[in-house]
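Participant: The following comprises the amino acid sequence and a computationally predicted model.
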Amino acid sequence: MGTATPQLKVHIHGALNVGCQPPEIIEVILQMAVYAGFPAAINGLNVAREVFQERGVAVGT
């Protein structure tokens, strides 16, 4: 819930490696808000954005 940024990055990279699409990853993180709280979900989205930028993955709007 906000203290596992390095691990979250690894899992997002792994999800992309096995074929998950960025919108699917974003949706899972948004669902996290119900269980972990809105601040944790926002932190997760920021981590996802970093990973997408590192990999040059475009996220549709």
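Facilitator: All right, it came through fine. Residues are numbered from 1 along each chain as shown.

Participant: make it CA atoms for all contacts and neighbour counts henceforth
Facilitator: OK.

Participant: what's the spacing between Asn17 and Ile25?
Facilitator: 12 Å (C-alpha to C-alpha, to the nearest Å).

Participant: Contacts only, for the most centrally placed residue in the chain.
Facilitator: Closest to where the C-alpha atoms of the chain average out (C-alpha atoms, centre = their mean) is Ala48, at 3.4 Å. Ala48 sits next to Lys9, Ile12, Ile25, Ile26 when contact means C-alpha atoms under 8 Å, 6 or more residues apart in numbering.

Participant: Included below, for side-by-side comparison, is a second structure:
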Amino acid sequence: MAVAFLNGTSSVGKTTLARAIQEESATPLLYWGIDALFATGPAKWGGGRDGPLSRDGLFYD
């Protein structure tokens, strides 16, 4: 198993690169954005947004 972490500022092409890698790969690869990961958390604990308990739970700046 391999993990590729693409880091960069907004609108630099991270998603485009990830999808291009998926298309060219001989093996199936998953693309999972950090927004989708944080959105799986309960809303009151942040859930990727500014919930009432987000600073005690799930948040990112």
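Facilitator: Cool, the structure landed. These numbers were taken from a predicted model, which means no experiment stands behind them.

Participant: Can you give the structural similarity as a TM-score?
Facilitator: Overlay of the two chains. TM-score (TM-score structural alignment, normalised by the length of the first structure): 0.40; 41 aligned residues with a C-alpha RMSD of 3.5 Å.

Participant: Pull out the buried positions in the longest helix anywhere in the first structure.
Facilitator: In the first structure, taking DSSP state H as the definition, the longest helix is helix 38-55. Judged by neighbour count (16 or more other C-alpha atoms under 10 Å), helix 38-55 of the first structure contains these buried residues: Ala40, Ala41, Ile42, Asn43, Gly44, Leu45, Val47, Ala48, Arg49, Val51, Phe52.

Participant: Compile these into a markdown table and extend it with columns for distance to Ala33 of the first structure.
Facilitator: As requested, the buried residues of helix 38-55 of the first structure are exported to a markdown table (distance: C-alpha to C-alpha, whole Å):
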| residue | distance to Ala33 of the first structure |
| --- | --- |
| Ala40 | 7 |
| Ala41 | 5 |
| Ile42 | 8 |
| Asn43 | 10 |
| Gly44 | 10 |
| Leu45 | 11 |
| Val47 | 15 |
| Ala48 | 15 |
| Arg49 | 17 |
| Val51 | 20 |
| Phe52 | 20 |
